[in-house]
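Chemist: model the following, please.
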Amino acid sequence: MRHTSTIAPQFYVTAPQPCPYLAGRMERKLFTALQGEGAQRLNDGLSKQGFRRSQNVLYRPSCADCAACLSARIDVAAFTPSKSQKRTLRRNAGLERRATSPWATEDQYALFRRYLESRHASGGMADMDAFEFASMVEETPIRTRVVEYVDGETGALVAVCLTDVLDDGVSMVYSFFDPDRERASLGTYIILDHIQIARETDLPHVYLGYWVPGSAKMSYKAKFSGLQLHVGSRWERMRDPADYAAQAHPLNNESISDQVAGITLPDGEPLRAGRK
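Modeler: Here you go, the predicted structure:
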């Protein structure tokens, strides 16, 4: 009988780069490769510990002087739409949802370019070409869907979300939408519809990425009821946003080695930390 040994994931830390959320700060990311037969289980397990997927990599902010980036998810059972969110649902009642396999199209890329040029012209994705866009969508070792939103009258593609399906929820990896429909609040609508998707598939959570206290870019996430934040090693119901200001203090952060040591893997394999 042949036995094969399981190779434990190795974790690395990126070099410091300017933080995109807090001025004057530097960010680093803790990351590991997402590959092999255990990719889905690893993604499920680490997503519950604040990690996010980007193609075949799982990462989590791991800064030396700050712990402000907090993974956020919505507890679907505890969510109740606000008056404003109900209006957003009504405004977009004419949209049709189409969930497909992760395959990039020309229409998606055209919408993606319009979105970037309007909202993030100087961002890290501004120079992404069609081939890089296709890689972002299609290079996934786990269960992923592209959720498209189409105008029911014109057939025009107005919004897209790259969505991972986890064992306890759906994770919104990246979304973009028609920048000319500003009054439609499409960004909010995509989240609201993913809450509905989670309900339809009996999944308890919608993972939103990171919420950062003090960052105007992330303030919209705090407007969703039932929001939970991953603080330290556990999820908690979000309190007053002002309560999390101390997360940006240098003394409120663990060392890189302690952060790695606190990670729980699906089979409890030993961890090895490295640098890149």
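
Chemist: alpha carbons only for contacts and neighbour counts from here, please
Modeler: OK.

Chemist: which residue ranges form the strands in the stretch 51-200 of the chain?
Modeler: Along the stretch 51-200 of the chain, the stretches classed as strands by DSSP state E, counting those that start in this stretch are 52-54, 57-61, 70-75, 95-100, 144-151, 157-166, 169-177.

Chemist: same list, the ones you listed, but as TSV with mean neighbour count please.
Modeler: Putting these into TSV (neighbours: other C-alpha atoms under 10 Å) gives the following:
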stretch	mean neighbour count
strand 52-54	21
strand 57-61	21
strand 70-75	24
strand 95-100	15
strand 144-151	21
strand 157-166	22
strand 169-177	22
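
Chemist: which one, of the ones you listed, ends up nearest to W235?
Modeler: In this view, the strands of the stretch 51-200 of the chain are compared for proximity to W235 by C-alpha to C-alpha, and strand 70-75 is the closest at 8.8 Å.

Chemist: one more to put side by side:
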Amino acid sequence: MNTNYQFGLTRDFPCSYLPDREEKLLVAVDPRLNNAQSYELLMSQGFRRSGDQVYRPQCTNCQACQSIRILASQFKPSKSQKRLLKKSSHFTLKLSKQQKPEYFPLYEKYINTIHQDGSMFPANVEQYSNFILNDFTEQIFIELWHDDVLINVAVTDLLSDALSAVYTFYDPDYRTSGLGVLSILKQVEVSISLSKQFLYLGYQIDDCQKMNYKNRFFPHQRLWENSWQTVNK
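Modeler: The predicted structure follows:
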């Protein structure tokens, strides 16, 4: 990548995932990077987006956050994942290329019920739009329906050789249905159907219990010291 591109470095602030630690972000601030091709290259180097902001952790003396991506075409579900797929066979999957008005009420219910201790509480439309949507990638919205009820939406960026899981929100009334894991399994299915090589899942943090669901999909790759390392079961 052109070394003349401009990047910014945030100040240290309290880590969102590990107690008693601080985090710092490297942010792509150059407008020449605001396109799908550049974003895909940045993702291969450990970046991710929140709305239009593209960033990666740049913490002092800490490398706990590792970019993780599933090798979609080689993926083999575990026994528990197979059971979940069978248990959830009555749910219907639908794809949309447009953000729909009914998404925000589901997002609002999810945030205000499950993440009352998080920075996104209470949910509002402006915060939702600034976080979920962006102007430089094509998106697909992977929906799960129970009869005529929308129960889950996986906001997913569509890249040339990959899908990238941006955020998933679901109806808290279905919390016992394993929708977080199921949503990833469905994103893998869509990745395969679209002949994509990877499904990016963001960052894996081994010492953070609430983030340790991402490392249960095999085979996957982790970015370590600028090299993607394959992890087989």
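
Chemist: would TSV of the strands of the stretch 51-200 of the first structure with distance to H120 of the first structure be doable?
Modeler: Conversion of those to TSV gives the following (distance: least, C-alpha to C-alpha, whole Å):
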stretch	distance to H120 of the first structure
strand 52-54	18
strand 57-61	21
strand 70-75	22
strand 95-100	25
strand 144-151	21
strand 157-166	16
strand 169-177	11
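
Chemist: just so I know, which of those lies nearest C19 of the first structure?
Modeler: C19 of the first structure lies closest, by C-alpha to C-alpha, to one member of those: strand 57-61, at 10.2 Å.

Chemist: from Y115 of the first structure, how far off is the counterpart of V190 of the second structure in the first structure?
Modeler: Aligning on TM-score structural alignment places V190 of the second structure opposite I197 in the first structure. Using C-alpha to C-alpha, to the nearest Å, I197 of the first structure is found at 24 Å from Y115 of the first structure.

Chemist: of the two, who's got more company?
Modeler: Y115 (20 against 15; other C-alpha atoms under 10 Å).

Chemist: contacts only, for the aligned residue in the second structure for the more buried one.
Modeler: Following TM-score structural alignment, the counterpart assigned to Y115 of the first structure within the second structure is Y110. Applying C-alpha atoms under 8 Å, 6 or more residues apart in numbering, we find Y110 of the second structure in contact with F169, Y170, D171, P172.

Chemist: recalculate using a threshold of 10 Å.
Modeler: Taking C-alpha atoms under 10 Å, 6 or more residues apart in numbering as the contact definition, Y110 of the second structure lies against F104, Q116, F121, A123, N152, T168, F169, Y170, D171, P172, D173, R175.

Chemist: please apply the same query to G180 of the second structure.
Modeler: Under the contact definition (C-alpha under 10 Å, 6+ apart), the residues listed for G180 of the second structure are N152, A154, T168, F169, Y170, Y213, K214.

Chemist: the match of V190 of the second structure against V170, yeah?
Modeler: Yes - contact between I197 of the first structure and V170 holds when scored by C-alpha atoms under 10 Å: they sit 8.2 Å apart.

Chemist: so who does the most centrally placed residue in the first structure touch?
Modeler: Central residue of the first structure (C-alpha atoms, centre = their mean): G209, 3.3 Å from the mean position. By C-alpha under 10 Å, 6+ apart, the residues touching G209 of the first structure are 47, 50-53, 60, 69-73, 171-174, 218, 221.

Chemist: which of the three states applies to the counterpart of it in the second structure?
Modeler: The pairwise alignment with the second structure assigns G209 of the first structure to G202, based on TM-score structural alignment. Secondary structure state of G202 of the second structure, per DSSP: H, G, I helix; E, B strand; the rest coil, is strand.

Chemist: roughly how far does the alignment partner in the first structure of T92 of the second structure sit from Y59 of the first structure?
Modeler: Applying TM-score structural alignment, one finds that T92 of the second structure aligns to E96 in the first structure. To Y59 of the first structure, E96 of the first structure is 32 Å away according to C-alpha to C-alpha.

Chemist: if we can go back for a sec, could you dump the contacts of Y110 of the second structure to JSON lines with distance to Y17 of the second structure?
Modeler: Below are the contacts of Y110 of the second structure laid out as JSON lines (distance: C-alpha to C-alpha, whole Å):
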{"residue": "F104", "distance to Y17 of the second structure": "25"}
{"residue": "Q116", "distance to Y17 of the second structure": "16"}
{"residue": "F121", "distance to Y17 of the second structure": "16"}
{"residue": "A123", "distance to Y17 of the second structure": "20"}
{"residue": "N152", "distance to Y17 of the second structure": "24"}
{"residue": "T168", "distance to Y17 of the second structure": "18"}
{"residue": "F169", "distance to Y17 of the second structure": "19"}
{"residue": "Y170", "distance to Y17 of the second structure": "21"}
{"residue": "D171", "distance to Y17 of the second structure": "24"}
{"residue": "P172", "distance to Y17 of the second structure": "22"}
{"residue": "D173", "distance to Y17 of the second structure": "26"}
{"residue": "R175", "distance to Y17 of the second structure": "22"}
